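Student: Below are the sequence and a predicted model for it; my questions follow.
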Amino acid sequence: MVVLNDIESVTEALVKRKAEFANRPNLPSLDKLSNGRKNIVFANYTPAWKLHRKIAGKALSTELNDPEFQDFIKKDKKFTELIGKGFVEDMFPIMYKIWTTQKYRKITEIFDVIAERYRKKLEEHKKSFDRDYIRDFTDALILARQEAEDEEDKEVLSELTDLHLVNTISDIFGAGIDTSRVTMYFAVHYMAGLPEIQAKVHEEIDRVVGKNRLPGVKDRENLSYTEATLHEVMRLGTAVPVGVPHSTLCDTTVGGYDVPENTMVMINHWALHHDPNYWKDVDTFDPTRFLNEEGKLSMKPESWLPFSAGRRVCLGESVAKPELHLMFASIMQRFKISLPEGTSPEILIGGGGAAIQPAPFKIIVKERK
């Protein structure tokens, strides 16, 4: 495994040589949790992957209202907790044939339950589908398949089976919801322990939005300090510290070193966000890092990469940024958050590996008058 720990090597790999580092490694667990790589997150960099990503990108502007949402959140949270440190079976693949661990059996059980729910939703959508009235993301995928049928494009149709669609739907909502949830955990915890910064966020929201309506998308450009605060949350509380593993498509190089074909490559986002060569007082929570002299958002700092980059850049970045801002601004408009008396503001990390989140914590939430 090759691990890239600074922005120079990451930029070389993901931007300059983007296609060469765009594959995914061959791990048995990834095959299982994607039904044989029939999704976006774990699929290799192929024409089929490009097709699904293109379709998904066009459909991501939809809103979704799912009555089973809360139950899904609970299962998704448990899934994240279990998957965080990876699987012993990936280091010793013979265990898949002899005896799998209790953890692996539990996580595949949860995965199968979630996948079955998506399959049922897909069937419901197919029965009520109207190509002149696209209701949501699932309808957009069904429409893409119908268009391929109209054009008799057998190659595209082979990549748009029900199994492909279910896994793409799972990717979009599973990955997007989970990272947003963890980022909000970090955000409220930081605000509880940083009353002076929270007060500045309150002041900006009161001045720009007021208290008689919720913040909207159009307010975002005038809520620079609020957004900068969220960016600092995403820097110090990196939800996916080493991203999703990459793999090289061919023999290549990075940082002057040879990297053979099919080498697993990890991007250490945590190291990028804590690199003292790019961040002054690296462990201090300071939203002004992201602001210019006029108090507006400045250009993205070079070593800030929460959504990755290159061919495998996070598909939901354009949706996640405004979504997170709206959630954070709405919470800050309505509530004042503090820590129980005698509680340390230090944030302890829970979980590890692929995904992290704050260890269990208590806060006091009071409605602002």
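Tutor: Now that the structure is in, tell me what you want to look at.
Student: alpha carbons only for contacts and neighbour counts from here, please
Tutor: OK.
Student: all helices for the stretch 201-350 of the chain, in order.
Tutor: 224-236, 269-273, 317-334 (DSSP state H, counting those that start in this stretch).
Student: which stretch among those helices comes nearest Pro287?
Tutor: helix 224-236 (4.7 Å; CA to CA).
Student: Could you name the helices and strands sitting against that closest one?
Tutor: helix 162-193, helix 195-208, helix 269-273, helix 317-334 (3 or more CA pairs under 8 Å, 6 or more residues apart in numbering; DSSP states H and E).
Student: can you state the direction angle for it and helix 317-334?
Tutor: Using axes from the mean of the first three to the mean of the last three CA atoms, to 10 degrees, one finds that helix 224-236 and helix 317-334 are set 120 degrees apart in direction.
Student: ok so, going back, just send the helices of the stretch 201-350 of the chain back as a markdown table, with mean neighbour count and distance to Tyr257 too.
Tutor: A markdown table is the format used below for the helices of the stretch 201-350 of the chain (neighbours: other CA atoms under 10 Å; distance: least, CA to CA, whole Å):
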| stretch | mean neighbour count | distance to Tyr257 |
| --- | --- | --- |
| helix 224-236 | 23 | 28 |
| helix 269-273 | 24 | 20 |
| helix 317-334 | 18 | 31 |
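Student: and of the ones you listed, who's closest to Ala115?
Tutor: Minimum separation from Ala115 across those (CA to CA) falls at helix 317-334, 23.1 Å.
Student: hang on, Val242 packs against Asn268?
Tutor: Yes: the criterion here is CA atoms under 8 Å, and Val242 meets it with Asn268 at 4.5 Å.
Student: what's the burial count for the closest residue to Met266 other than its chain neighbours?
Tutor: Distances taken as CA to CA, 6 or more residues apart in numbering put Val3 closest to Met266, at 4.7 Å, once the chain neighbours are dropped. Val3 has 14 neighbours, counted by other CA atoms under 10 Å.
Student: Take this one as well and set it beside the first:
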Amino acid sequence: MTSQPKRMMTLSPGWAQTNAPPLPLLVPPKGSNTPPRPSLTRAPLHAAQQPLDDNIDPESSIWGLPILGKLPDSSTRLDEQVKKLRPIYGDIITWRIGSRVNVFLCNYEVIKRAMAKLKLSDRPDFHTYGAIGSGSMLGIIFSNGALWQKNRRFALHQLRDLGMGKTCFEEVIQREAGCLVQDYMKHTGKEQPLPLSLGVAILNVVWKLVGDIICPAQKPDRVNEDRQLKAILTRTGSSGHGVVLQEVLKDHKDTLDPSHPRDLIDQYLIQMDHNKGVTQQEQDLCAMIINLLVAGTDTTLSIVRWAILYLAKYPEVQARVQREIDQEVPRDSLLFYCERNKLPYLEAVIHEVHRIVSLSPFGTAHVASADTMLDGYLIPKGTVVVPHLEFCHKDSQFWDQPNEFNPDHFLNPDGSFNNRREGFVPFGIGRRVCVGEGLAKVEIFVFLTALLQNFTFSPAQGETLVTERDSDVLVMNTPKPYRVVIEERQSVKRKE
């Protein structure tokens, strides 16, 4: 008879001298075939007080002091510190930070199995998550349990009903792309950062679905004058209800026609009317709006900025994309996303940008809602589980040149696009995969097609473009500020 898995704890002199209860560690069950892995909790306590460096002793601990645990090095991003630990401790790493036991998953197959488990699908009650979620664990991204399932189903259903994934709404994206091209025409021949109108165009697409609001791309200065737009782009007003969202909600309530809902806010207000007496509904709606606007704008904008940076840095790649567009797309028109197979190299470039930059290296943290087995290890309830998605994108098992920008990673030998790559998880994986994945893919494809059809991007004179991420941004891998020269392309011969 197989023994039940047990929690095992390691006591050290430091623990013995305190009244704090020892914390459970991840251990394989007795009699299992799981190979032993070095544990971050086996060494004497004093070893954990040494700073992290490139020569970590395999027997040293990342368990740390009572209450404090082992705090990360503040001068290095946490995902980079975990990268140093993986060759030593393997694919499942335990690290107690403060009072939290954290498990970092550093392998695609392990991550895929973990993220499929319902007991590992909740979010931890981090203070920052509550702040982003309109002051509490509401909305879509940071809610848990029945509320999360309800909100996710509602958002997916309503966004699809409002046109996400349909040709009718793709025409909205194409109109925004046309306005964006018109604005970029005013910025040609100058050494400058990418014009602000790119962010306005991307925001408009999401805002149209959520609140039926559009800001003219030709007037990006309005962002500095309009409290509503500025609050969304700068995240002011994302805590509590905020004056901005209250104004939006009041306007929707005053003009609501239940027989003709205009957007997601209208749909939610109609649902609220059917569920009178249920508390926190308006706070939940505010959190959902912030989730969709901030996540839907930041991620798409960052990927387009990364793509333009790489295309400007690698002009031969940019030229090949433009030749493909010239051959397949009539002048002054755009393809629908369902026609993307006509532009396999552009698709490969977009996917390779996603892979090489790993925009959200940790995704969003999960927490074990109950004791859970994973690969022979017992993950106790309350353990924070963090999938290190960047390891998936830099694993030589899946990528021939994991640290190089190479669009051929996503091309078949015949030049067609290969969309079935294992180890590719830019929008997450499992039960918490990004709600806006489909919309983001269409936006990125349409905006880049429009820009590359009409413009060439090159480095500013005397400047070398670098693809290092901005160290001032702690959560996402965003590009450092850069300048390019935007040149309008001359008319070229089209495919007959």
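Tutor: Here it is on my side, so go on. Quick caveat: nothing in here was measured; it's all calculated off a predicted structure.
Student: rewinding a little: under the alignment, what does the residue nearest to Met266 of structure 1 map to in structure 2?
Tutor: Matched by TM-score structural alignment, Val3 of structure 1 corresponds to Phe104 in structure 2.
Student: can you confirm its match is in a strand?
Tutor: Yes: assessed by DSSP: H, G, I helix; E, B strand; the rest coil, Phe104 of structure 2 belongs to a strand.
Student: ok, now which ones touch it?
Tutor: Val82, Asp91, Ile92, Ile93, Thr94, Trp95, Val385, Val386, Pro387, His388 (CA atoms under 8 Å, 6 or more residues apart in numbering).
Student: in structure 1, which of the residues you listed remain in contact?
Tutor: Retained in structure 1 (both residues aligned by TM-score structural alignment, their matches' CA atoms under 8 Å) from these: Val385, Val386, Pro387, His388.
Student: Let me have the residues you listed in CSV, extended by distance to Ser136 of structure 2 and neighbour count.
Tutor: Formatted as CSV, those follow (distance: CA to CA, whole Å; neighbours: other CA atoms under 10 Å):
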residue, distance to Ser136 of structure 2, neighbour count
Val385, 20, 28
Val386, 21, 23
Pro387, 23, 27
His388, 26, 25
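Student: can you tell me which of these lies nearest to Leu309 of structure 2?
Tutor: Using CA to CA, those come closest to Leu309 of structure 2 at His388, 24.5 Å.
Student: Please name the nearest non-neighbouring residue to that closest one.
Tutor: That would be Phe362: by CA to CA, 6+ apart, it lies 4.8 Å from His388 of structure 2.
Student: And that neighbour, what's its match in structure 1?
Tutor: That one, Phe362 of structure 2, aligns with Val242 by TM-score structural alignment.
Student: corresponding residue for Glu196 of structure 1 in structure 2?
Tutor: Per TM-score structural alignment, Glu196 of structure 1 is aligned with Glu316.
Student: how deep is its match tucked in, by neighbour count?
Tutor: 11.
Student: now do the one 3 residues further on
Tutor: Ala319 of structure 2 is flanked by 15 other residues according to other CA under 10 Å.
Student: Report the separation between it and Glu463 of structure 2.
Tutor: 20 Å (CA to CA, to the nearest Å).
Student: again with Phe154 of structure 2
Tutor: 48 Å.
Student: of the two, who's got more company?
Tutor: Phe154 (17 against 10).
Student: Mind telling me what the more buried one corresponds to in structure 1?
Tutor: By TM-score structural alignment, Phe154 of structure 2 lines up with Ile55.
Student: right, and its match touches Ala144 too?
Tutor: Yes: using CA under 8 Å, Ile55 of structure 1 makes contact with Ala144 at a distance of 7.1 Å.
Student: Pull out the buried positions in the host helix or strand of Ile110 of structure 1.
Tutor: In the assignment (DSSP states H and E), Ile110 of structure 1 maps to helix 102-128. Under the neighbour-count criterion of 16 or more other CA atoms under 10 Å, helix 102-128 of structure 1 has Tyr104, Ile107, Phe111, Ile114, Ala115, Tyr118, Arg119, Leu122, His125 buried.
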